[in-house]
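> One predicted model, sequence on top.
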Amino acid sequence: MTLLHPPRATSHLDFVTRVFREYDEITLPLHGKLSAQDKSDGSAVTEADQAASTHVLERLMAHTPDIGVISEEEAESYLPSASRQWAIDPLDGTASFARGLPIWGLGMGLIDGTTPVSGYLHFPIPRQSFIFEDGRALLNGEPMPRRPESVAADTRNIMITSIHDAIDVRRVEGYRLHNLGSNLYHLMMLAAGRCDAIITGPCYLWDLAPALPFTRALGHVERYLDGSALDLSDLLKPDYGFPTRQPMLIGPAPVVDALISRLSYGARD
């Protein structure tokens, strides 16, 4: 993978490795043992989300005091006018976490201006840590796997999150549909060549930014259902959400274009 806009030459790898270990210590004892509460946007939150957010925020502020931090679980951002920002999802997959399911984790993305330059993601149960730094993508310290040149037709799959209210999934032909419970994990599976595209309902900066350095390095595109491209500057404005309430598709341009052509005819008002 080659990064078109290299980050400033500072490695956060040692710091992130420690944060991942601390994250396990906070979250694993609580996995499947907490009740989730509904937030105003309809998503769930647990005490673990809040504890993880507080810890990661404090660690980032101490590690990079000149870089802002935008966190899903914090009402106010740290240094919101800084040119560089961390976008963090302290527990992506809260519903899965609360029910004792395996796919949930931490996402931290570093944005320079409007360009995602580095990504650090950690999923404790499958024991997978994804790093994108200085133009290199790693899975558990090894180069990320690539999609095979050919795959059996029955194994082609698209990973989906919160799309049923917006599109008719019966129009997705030729692919299996999977929802593993975490949008960031879906994106990591796309980057690792284990799915062919992802479709997500309207979401927020922290649901995408940690993963975009991986997918963009592969040449993948991000497009709304109407065919327009993602402008990340739109997601850097409070409330950090999609400017339009429609799904987004991410993947290789030919796959995304074909899906949009088919799905746009089945879009629901």
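Structure's in. What do you need? Numbering: from 1, shown residues only.
> hey, let's count contacts and neighbours off CA atoms from now on
Noted.
> So which residues of the protein form helices?
Along the chain, the segments classed as helices by DSSP state H run 13-27, 47-63, 94-98, 183-191, 212-217, 232-235, 253-263.
> Just put those helices in CSV and tack on mean neighbour count and distance to A75.
Formatted as CSV, the helices of the chain follow (neighbours: other CA atoms under 10 Å; distance: least, CA to CA, whole Å):
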stretch, mean neighbour count, distance to A75
helix 13-27, 15, 21
helix 47-63, 18, 11
helix 94-98, 23, 18
helix 183-191, 26, 22
helix 212-217, 25, 24
helix 232-235, 16, 16
helix 253-263, 17, 34
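> Please convert those to JSON lines, extending it with distance to Y175.
Output for the helices of the chain, formatted as JSON lines (distance: least, CA to CA, whole Å):
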{"stretch": "helix 13-27", "distance to Y175": "34"}
{"stretch": "helix 47-63", "distance to Y175": "33"}
{"stretch": "helix 94-98", "distance to Y175": "24"}
{"stretch": "helix 183-191", "distance to Y175": "14"}
{"stretch": "helix 212-217", "distance to Y175": "20"}
{"stretch": "helix 232-235", "distance to Y175": "28"}
{"stretch": "helix 253-263", "distance to Y175": "11"}
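> What ranges does the stretch 101-250 of the chain have for its strands?
Along the stretch 101-250 of the chain, the segments classed as strands by DSSP state E, counting those that start in this stretch run 105-112, 115-123, 128-133, 136-139, 142-143, 157-161, 176-178, 197-200, 221-224, 248-251.
> Quick one: closest of those to P210.
Between P210 and the strands of the stretch 101-250 of the chain, the tightest spacing by CA to CA is seen for strand 105-112, at 3.6 Å.
> Now E76. Nearest residue, chain neighbours left out?
I70 (7.9 Å; CA to CA, 6 or more residues apart in numbering).
> contacting residues around that neighbour?
Taking CA atoms under 8 Å, 6 or more residues apart in numbering as the contact definition, I70 lies against E76, S77, Y78, P80, Q85, W86, A87, I88, W206.
> I'd guessed the last one sits against L91; true?
Just to be clear, that refers to W206. No - using CA atoms under 8 Å, W206 is not in contact with L91; the gap is 10.4 Å.
> what touches both of the two?
G107.
> Using CSV, please lay out the contacts of I70 together with distance to A44 and neighbour count.
Below are the contacts of I70 laid out as CSV (distance: CA to CA, whole Å; neighbours: other CA atoms under 10 Å):
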residue, distance to A44, neighbour count
E76, 19, 12
S77, 20, 18
Y78, 23, 19
P80, 25, 16
Q85, 25, 25
W86, 22, 28
A87, 19, 28
I88, 16, 29
W206, 15, 25
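> ok, structure two:
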Amino acid sequence: MENFWDKVLQFCQTTTKTVGDRLIADFGKIQAIQKEDGSLVTKADRSSDNELRTAIINTFPEHGVLTEETTQIFPDSQWCWIVDPIDGTTNFTRGVPIWGISLGLLYEGTPVFGFVYLPQLRQSFYGYWGGNSGLEIPTGAYLNNQPIHTNQDSPSKSHLFNLCARSTEILKNPFPCKIRMIGVASYNLLLVAAGAAIGGVEATPKIWDLAAVWVIVQAAGGKFIFLDSKPVFPLQIGQNYGNISLPCLVVSRAELVTEFLPLVEFLGKSN
């Protein structure tokens, strides 16, 4: 199994670097159009989606693929990749160099490996989290091949908590930390895994925003909470995940759930 994980990591590193280099050439130069769900898409999203999907099929022909821009129905496959070709399309089109490529690998419907590459920041996050899968996995989280861990501090006004654009209603009440808005769902939560932020929340993310990050955050020692009471994993075969939002809270350690959950849990009730 060790050779398999080496192959998975090398594939992600090589493929996202190739796709990322091509996307940099379009950075800030192309227009986006609005999809039915209100999110943006560009020709770069679609070409990146196609390139990533083709690379997965050629390298792992027995694996299924679910992507943001192509097939959003979860397949009947023991292994499945979930792809976000450009996380942060608004940043990408507006010339803000914080955007990424996200790849999550699921086993029997649950993520066990995640990889997120931010081309212009030259940052590669990845992690392994076996959970109850029964797989032999080298559990851990990494940034540019160096181990990362969540921040173990107690919240204060000198610590950061990340919001998304649709969660600003939280600020109507006093909040224990400084607020940041990144504009990229994956990076928002990965900053918790890396210890830069103590928590983060996303109000309307989709499965391609979270599949990779769910692994990395937990492998780094963080706690990932879905605000809807319904279980998310394992994903259901035949389910279309294109219009399903998955509001979530991420905190740097389990003990902080009781402090932050009451402040953000209303986001789950509104979806």
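Happy to help now that I have it. Everything numeric in this text was worked out from a predicted model, so none of it was measured.
> now the end-to-end length of stretch 66-76 of structure 2.
End-to-end distance of stretch 66-76 of structure 2 (CA to CA, to the nearest Å): 11 Å.
> cool, stretch 92-101 of structure 1 as well?
12 Å.
> what range in structure 2 does it sit on?
Stretch 92-101 of structure 1 corresponds to residues 87-96 in structure 2, going by TM-score structural alignment.
> Work out the gap between that stretch and the centre of the chain.
Centroid displacement of stretch 87-96 of structure 2 relative to its chain, using CA atoms, centre = their mean, to the nearest Å, is 16 Å.
> Contacts for that stretch next, please.
In contact with stretch 87-96 of structure 2 (CA under 8 Å, 6+ apart) are residues 27-32, 40-42, 45, 97-102, 183-186, 209.
> show me what contacts the aligned partner of Y23 of structure 1 in structure 2?
Counting by TM-score structural alignment, Y23 of structure 1 lines up with V19 in structure 2. By CA under 8 Å, 6+ apart, V19 of structure 2 lies in contact with S48, E51, L52.
> Show the contacting residues for the last one.
This means L52 of structure 2. Residues in contact with L52 of structure 2 (CA under 8 Å, 6+ apart) are T15, T16, V19, V83, P85.
> ok, so of these, who is nearest I216 of structure 2?
Nearest member of the contacts of L52 of structure 2 to I216 of structure 2, counting by CA to CA, is V83, at 15.3 Å.
> list the contacts for the closest one?
V83 of structure 2 is in contact with D49, L52, R53, V65, L66, T67, E68, I101, S102, L103, G104, W208, counting by CA under 8 Å, 6+ apart.
> Distance check, the nearest residue to the last one once chain neighbours are set aside against P262 of structure 2.
Excluding its sequence neighbours, the residue lying closest to W208 of structure 2 (CA to CA, 6+ apart) is D84, at 5.3 Å. Relative to P262 of structure 2, D84 of structure 2 is positioned 30 Å away (criterion: CA to CA).
> Also Q146 of structure 2?
Q146 of structure 2 sits 34 Å away from P262 of structure 2, going by CA to CA.
> same question, I179 of structure 2
In terms of CA to CA, I179 of structure 2 sits 17 Å off from P262 of structure 2.
> And for V116 of structure 2?
With CA to CA as the criterion, V116 of structure 2 and P262 of structure 2 are 29 Å apart.
> How about the contacts made by the equivalent of T70 of structure 2 over in structure 1?
Here T70 of structure 2 is matched to E74 in structure 1, going by TM-score structural alignment. Residues in contact with E74 of structure 1 (CA under 8 Å, 6+ apart) are S53.
> ok, now with 6 Å
Listed by CA atoms under 6 Å, 6 or more residues apart in numbering, the contact set of E74 of structure 1 is empty.
> same question, A258 of structure 1
Contacts for A258 of structure 1 (CA under 6 Å, 6+ apart) come out as none.
> From H31 of structure 1, how far out is it?
39 Å.
> Aligned counterpart of P205 of structure 2 in structure 1, please.
Match for P205 of structure 2 (TM-score structural alignment): C203.
> count of residues packed around the nearest residue to W104 of structure 1 once chain neighbours are set aside?
Excluding its sequence neighbours, the residue lying closest to W104 of structure 1 (CA to CA, 6+ apart) is G93, at 4.5 Å. By the criterion of other CA atoms under 10 Å, G93 of structure 1 has 25 neighbours.
> Ok, G266 of structure 1 next?
By other CA under 10 Å, neighbour count at G266 of structure 1 equals 16.
> now do I244 of structure 2
13.
> With I24 of structure 2 instead?
Neighbour number of I24 of structure 2 under other CA under 10 Å is 15.
> Any figure for the gap between it and L118 of structure 2?
Applying CA to CA, the value for I24 of structure 2 to L118 of structure 2 is 11 Å.
> ok so, going back, format the strands of the stretch 101-250 of structure 1 as TSV; extra columns: mean neighbour count and distance to K237 of structure 1.
Output for the strands of the stretch 101-250 of structure 1, formatted as TSV (neighbours: other CA under 10 Å; distance: least, CA to CA, whole Å):
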stretch	mean neighbour count	distance to K237 of structure 1
strand 105-112	26	13
strand 115-123	25	14
strand 128-133	23	24
strand 136-139	20	28
strand 142-143	12	34
strand 157-161	22	23
strand 176-178	15	31
strand 197-200	25	20
strand 221-224	21	18
strand 248-251	25	18
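> Turn those into CSV, including distance to M188 of structure 1.
Formatted as CSV, the strands of the stretch 101-250 of structure 1 follow (distance: least, CA to CA, whole Å):
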stretch, distance to M188 of structure 1
strand 105-112, 11
strand 115-123, 9
strand 128-133, 8
strand 136-139, 10
strand 142-143, 13
strand 157-161, 11
strand 176-178, 14
strand 197-200, 10
strand 221-224, 14
strand 248-251, 11
